[in-house]
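*Asks:* missing the sequence, but the structure's below:
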């Protein structure tokens, strides 16, 4: 059991000032009647062990963003299946038996796509081969995908994704940004940082056959890719939906210890969190 005084939470990462997580969590806790505090702290990989060791029993848990998902994975004494598959933890629930690590990015992707009526997919594309691409691959597996093209600058970066795909029964094929034509897919998930350079020609080639675009970026919008999808007349979504739903799963974890256990007043909590994202921001 958690300490009855465990009411403190934060999101850690570097950079972190742009994070919308404090507002999202505060909105949910207000609906749920929870007197919990949720702040943010700039923490990088080198400082994580020392900062983490200083947490006392007033702390309930942490949300982790880049670049801390791998070190949080190592810090977790117990992990859920999504964390084990991806090697990434973005949520730590602190407990006397050791930290419990979860990956709610996977569920955030799945649930955000469901908002667009996408609950099963045959063929998909992932743009980028970094850490978030692994969560995208696991999410696509949960949606029934059996073939995925991964567009990456370095073909060797696709190898770990192909190996994971093989374990999950998915055929993963490497593709190049330089290609002028790509096989048609039902869905594209872009996992590139917002400032990643992509030429208009490469973006247009991807957009022509890319189906709906889910771009995990939300702080740099529109992106080069979303603009290309607009030119092609195809729908594009920012990462705000993913952010919203992964945060809701985190609230479930911090409340019940289980991302699959719905909250009391969950509909109202989600509505309050959506309203936060509709508010203007100066970030």
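*Replies:* Done, it's in. Note that the coordinates shown come from a computational prediction; the quantities given were computed from them, not determined experimentally.
*Asks:* hey, let's count contacts and neighbours off CA atoms from now on
*Replies:* Fine.
*Asks:* which strand or helix spans residue 73?
*Replies:* Element membership of residue 73 [criterion: DSSP states H and E] is helix 69-75.
*Asks:* same check, this time on residue 126
*Replies:* strand 123-127.
*Asks:* what about the spatially closest residue to residue 173 that is not a sequence neighbour, neighbour count?
*Replies:* Of all residues not flanking residue 173 in the chain, residue 149 sits nearest, at 4.8 Å (CA to CA, 6 or more residues apart in numbering). Neighbourhood size, residue 149 [other CA atoms under 10 Å]: 23.
*Asks:* and for residue 28?
*Replies:* Applying other CA under 10 Å, we find 23 residues neighbouring residue 28.
*Asks:* how about it, secondary structure?
*Replies:* Recorded secondary structure, residue 28: helix (DSSP: H, G, I helix; E, B strand; the rest coil).
*Asks:* and it, what does it touch?
*Replies:* 251, 269-270, 272-273 (CA atoms under 8 Å, 6 or more residues apart in numbering).
*Asks:* next: residue 142.
*Replies:* residue 110.
*Asks:* okay, pairing it with this:
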């Protein structure tokens, strides 16, 4: 590899992404003279954009709507990518290696908040993040997951994954009576507001809330929840980025960075800067 090492986050839209602040703060801390930019790339442009990269490029972060096309493009997949059908990290080279760090980011967000074991859970929504949430909950030890989605049929695509993981999956209407669960994972689009008659009972028996959305904050759902039991989606963004940096540095999302706790604190601070 010649020239300065280059990385970037791709997606559409992409202007709102905080990934450059997070990654660049970590690279400075680690003494790496690496660049990390953002680029607007849609699904129709992805193949040509990927083919245009030269050997100065180390890797890519992928956000919506590119996670499925990146999955299809990868030569090798890690376990979490295989289970979810989504790749948010590509390590470039002779072999194109695809990873999903969203799953680990959710696990790390729960763990950082003191939630290290989960038996029962409720997932709100059935979009792209729901698949990563399902796998993350399995990694935390969940036995059963209840889904509530606008389109219950959308949950059907997750049933094979649940069967592979040995997780019992059920689907109910948003307005159905709610039983106690250890955690609730909200994967609804940012800005979604559930009727109070629906949201209030869920907050009463929903355990710890992981709200995937983080802007604006607090979300309407998080505002109803006991504040001590709420985890912002920013935590997933932060910890999945840490795992991406592990991959770009070591080729392995399980191998920690030097003095990683310090690096995480620096990344968190950098995200608050304009």
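*Replies:* Nice, I can see it. No experiment lies behind these values; they were computed from the predicted model shown.
*Asks:* superposing both, give me the TM-score.
*Replies:* TM-score for the superposed chains, counting by TM-score structural alignment, normalised by the length of structure 2: 0.96, backed by 274 aligned residues with a CA RMSD of 1.4 Å.
*Asks:* before we move on, back to that, in structure 2, what range does the helix or strand following the helix holding residue 73 of structure 1 match?
*Replies:* Proceeding N to C from helix 69-75 of structure 1, the next assigned helix or strand is strand 78-79, under DSSP H and E. Counting by TM-score structural alignment, strand 78-79 of structure 1 pairs with residues 76-77 of structure 2.
*Asks:* quick one: contacts of that stretch?
*Replies:* Contacting residues not belonging to stretch 76-77 of structure 2 are listed as 71, 95-99 [CA under 8 Å, 6+ apart].
*Asks:* closest one of the residues you listed to residue 171 of structure 2?
*Replies:* residue 71 (27.0 Å; CA to CA).
*Asks:* picking that back up, mind listing what's buried in the helix holding residue 73 of structure 1?
*Replies:* For helix 69-75 of structure 1, the neighbour count (16 or more other CA atoms under 10 Å) marks 69-73, 75 as buried.
*Asks:* stretch 37-52 of structure 1 now?
*Replies:* The neighbour-count check on stretch 37-52 of structure 1 (16+ other CA under 10 Å) flags 37-40, 43-44, 48 as buried.
*Asks:* between all of those residues, which two are separated the most?
*Replies:* 37 and 44 (21.8 Å).
*Asks:* about what we covered before: helix/strand/coil for the residue nearest to residue 173 of structure 1?
*Replies:* Following three-state DSSP, the label given to residue 149 of structure 1 is strand.
*Asks:* which residue lines up with it in structure 2?
*Replies:* Under TM-score structural alignment, residue 149 of structure 1 pairs with residue 146 in structure 2.
*Asks:* on that earlier part again, and the strand holding residue 126 of structure 1, what does it pack against?
*Replies:* helix 131-142, strand 147-152, strand 187-190 (3 or more CA pairs under 8 Å, 6 or more residues apart in numbering; DSSP states H and E).
*Asks:* how close does the last one sit to structure 2?
*Replies:* What it means is strand 187-190 of structure 1. Average distance, strand 187-190 of structure 1 versus aligned residues of structure 2 after superposition (mean CA distance after the TM-score superposition for structure 1): 0.6 Å.
*Asks:* which bit of structure 2 covers that strand?
*Replies:* By TM-score structural alignment, strand 187-190 of structure 1 lines up with residues 183-186 in structure 2.
*Asks:* and stretch 76-85 of structure 2, what's buried?
*Replies:* 76-77, 80-85.
*Asks:* now do the contacts for the residue nearest to the spatial centre of structure 1.
*Replies:* The centroid of structure 1 falls nearest to residue 105 when counting by CA atoms, centre = their mean (3.1 Å). For residue 105 of structure 1, the contacting residues are 90, 135, 242-243, 246, by CA under 8 Å, 6+ apart.
*Asks:* go again with 10 Å.
*Replies:* Shown in contact with residue 105 of structure 1 (CA atoms under 10 Å, 6 or more residues apart in numbering): 82-83, 88-91, 111, 132, 134-136, 138-139, 242-243, 245-247, 249-250.
*Asks:* restricted to strands, list the residues you listed.
*Replies:* Judged by DSSP state E, the contacts of residue 105 of structure 1 include residue 91 as members of strands.
*Asks:* narrow the contacts of residue 105 of structure 1 to those that are buried.
*Replies:* Buried, going by 16+ other CA under 10 Å: 82-83, 88-91, 111, 132, 134-136, 138-139, 242-243, 245-247, 249-250, out of these.
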